[in-house]
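Q: got a structure for you, letters missing:
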């Protein structure tokens, strides 16, 4: 088996010698690859977990921030070229959903469309809401994070952590608030949308508009909670993702009635 080429854009949790599938997770604005470190224990043994490492945080602290989601997607797709031909699924939460779509599109252009795209808690590319929070004060940015987290206690309560966190958060808000596609390009794979029942970041029309992003269909699954529903619903989220991966694992004749 060809070895996975190490890339600053990818973290493995941990690598498997012969994975049946790979799941690449893309974090939310201000987030890092470590957000997904506990996901491996809830995945099937043949699923290798990867997470995108964005510049300007964690191991890449001190590196220049990205200039656009499309540029980041191209770098992540290039990093995926170092992987063997094992089927790859993508999962992106919030800003990561838009980045996951762009990465899937970049992979498709390279002749390696992903097996499945899972997008979470974000409108589709052609229905972005925009905004100007990236131009506002630190307090305004932090208030928005608190709002989306339903006021839950956070490491950001520590002033030292806030100082390290804010540059990446502001850079990510700039990326997503400036991102928009006038026309969505469909992918050659199914798209699954995951949502918190109480999340106001995606309305019903925006949710259904994700259908334009796939030639293979859209399914929508709602979970209890708000924008960061996946913290409390991690097991249910991974069971949902695992169910989809299991459907690709079964021989076609076993799927007949």
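A: Noted; the coordinates are in hand. Keep in mind that what you see is a predicted model, and the values were worked out from it rather than measured.
Q: make it CA atoms for all contacts and neighbour counts henceforth
A: Noted.
Q: and the host helix or strand of residue 106, how far from the chain's centre?
A: Counting by DSSP states H and E, the element that carries residue 106 is helix 95-109. Counting by CA atoms, centre = their mean, to the nearest Å, helix 95-109 is centred 9 Å from the centre of its parent chain.
Q: Remind me what that helix packs against, helices and strands.
A: Packed against helix 95-109 by the contact rule (3 or more CA pairs under 8 Å, 6 or more residues apart in numbering; DSSP states H and E) you find strand 21-26, helix 69-80, strand 88-93, strand 116-120.
Q: how far off strand 88-93 does the longest one point, in degrees?
A: Read it as helix 69-80. 150 degrees (axes from the mean of the first three to the mean of the last three CA atoms, to 10 degrees).
Q: Pull the residues that contact helix 69-80.
A: With CA atoms under 8 Å, 6 or more residues apart in numbering as the contact definition, helix 69-80 has outside contacts at 5, 7, 9-10, 52, 66, 98-100, 102-104, 106-107, 175-176, 179.
Q: what's the spacing between the spatially most central residue of the chain and residue 101?
A: Central residue of the chain (CA atoms, centre = their mean): residue 92, 1.3 Å from the mean position. Applying CA to CA, to the nearest Å, the value for residue 92 to residue 101 is 8 Å.
Q: list residues touching both of these two?
A: Here residue 92 and residue 101 have residue 119 as joint contacts, going by CA under 8 Å, 6+ apart.
Q: Comparison target, given below:
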């Protein structure tokens, strides 16, 4: 069987690995699977580095992290599965194009909690104050102004969150109209009560074959609200992928 790399791309403002438990369960259930979560510049263990202000720059940086991950595991052909959550879905979309541009086989893209990129509505956001930023992010159900009291926590964590929200808001719609590379497999995961995501059916515009879709009884962060069902579905897709590549 061809070994598989599962590459996870987090949502805006993530500093810790939100996929740690999911990755461990997938590795236990799918023999030969290796996984990693990309840390964006200026986030987590790279918090003192310069932020990447655009989705495309994040994707280029992620490509470098993938190459380092592969180098540590040794040479040899590996299949790549990209799991992108919210903002990470757009980074994964760009990354799929970058991998194809350098001649790699088509990836499988698992797009979670993300509006199709051509339908992102840029609004020229003006997030002038930290409280305005947190009020904007409250719609996703993860943070509120009270989540970050004044002081060190805001100085450490909010610059990355602000950067990421603006990167999504300013993503060029024209880039999001490009079909995914030929033979890319697309699977869409969404929360039934996620009011921040729209036009999920239009992901079909990006691939020759209709994407498979999973809908969970949760909001934007169904990754925690519906964790067991999500893990089960991701493991099932990874297992199916391996069976096909081994055939």
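A: Cool, the structure landed. Owing to the predicted nature of the structure, the values given are computational and were not obtained by experimental measurement.
Q: returning to that earlier point: could the helices and strands packed on helix 95-109 of structure 1 be laid out in a markdown table, adding distance to residue 143 of structure 1?
A: A markdown table is the format used below for these (distance: least, CA to CA, whole Å):
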| stretch | distance to residue 143 of structure 1 |
| --- | --- |
| strand 21-26 | 23 |
| helix 69-80 | 24 |
| strand 88-93 | 19 |
| strand 116-120 | 21 |
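Q: Packed most tightly, which of the ones you listed would that be?
A: Among those, strand 116-120 has the highest mean neighbour count (mean count of other CA atoms under 10 Å), at a mean of 27.
Q: Residue 171 of structure 1 matches what in structure 2?
A: Counting by TM-score structural alignment, residue 171 of structure 1 lines up with residue 163 in structure 2.
Q: Verify the contact between that match and residue 42 for me.
A: No: using CA atoms under 8 Å, residue 163 of structure 2 is not in contact with residue 42; the gap is 9.5 Å.
Q: neighbour-wise, which of those two wins?
A: A count of neighbours by other CA atoms under 10 Å puts residue 42 above the other of residue 163 of structure 2 and residue 42, at 21 against 17.
Q: ok, now how distant is the aligned partner of the more buried one in structure 1 from residue 67 of structure 1?
A: Under the alignment (TM-score structural alignment), residue 42 of structure 2 pairs with residue 56 in structure 1. According to CA to CA, residue 56 of structure 1 and residue 67 of structure 1 sit 12 Å apart.
Q: Wait, residue 117 of structure 2 touches residue 90, no?
A: Yes: the pair residue 117 of structure 2 and residue 90 qualifies as a contact (CA under 8 Å) at a distance of 6.6 Å.
Q: which neighbours do residue 163 and residue 42 of structure 2 share?
A: Residues touching both residue 163 of structure 2 and residue 42 (CA under 8 Å, 6+ apart) are 51, 52.
Q: residue ranges of the helices in the stretch 51-200 of structure 1, please?
A: Counting by DSSP state H, counting those that start in this stretch, the stretch 51-200 of structure 1 has helices at residues 69-80, 95-109, 138-148, 159-178.
Q: Report the mean deviation for the first one after fitting onto structure 2.
A: Taken over the aligned residues, the distance from helix 69-80 of structure 1 to structure 2 averages 2.1 Å (mean CA distance after the TM-score superposition for structure 1).
Q: Quick check: chain neighbours aside, which residue is closest to the match of residue 171 of structure 1?
A: Nearest residue to residue 163 of structure 2, sequence neighbours excluded (CA to CA, 6 or more residues apart in numbering): residue 53, at 6.1 Å.
Q: Sounds good, over and out.
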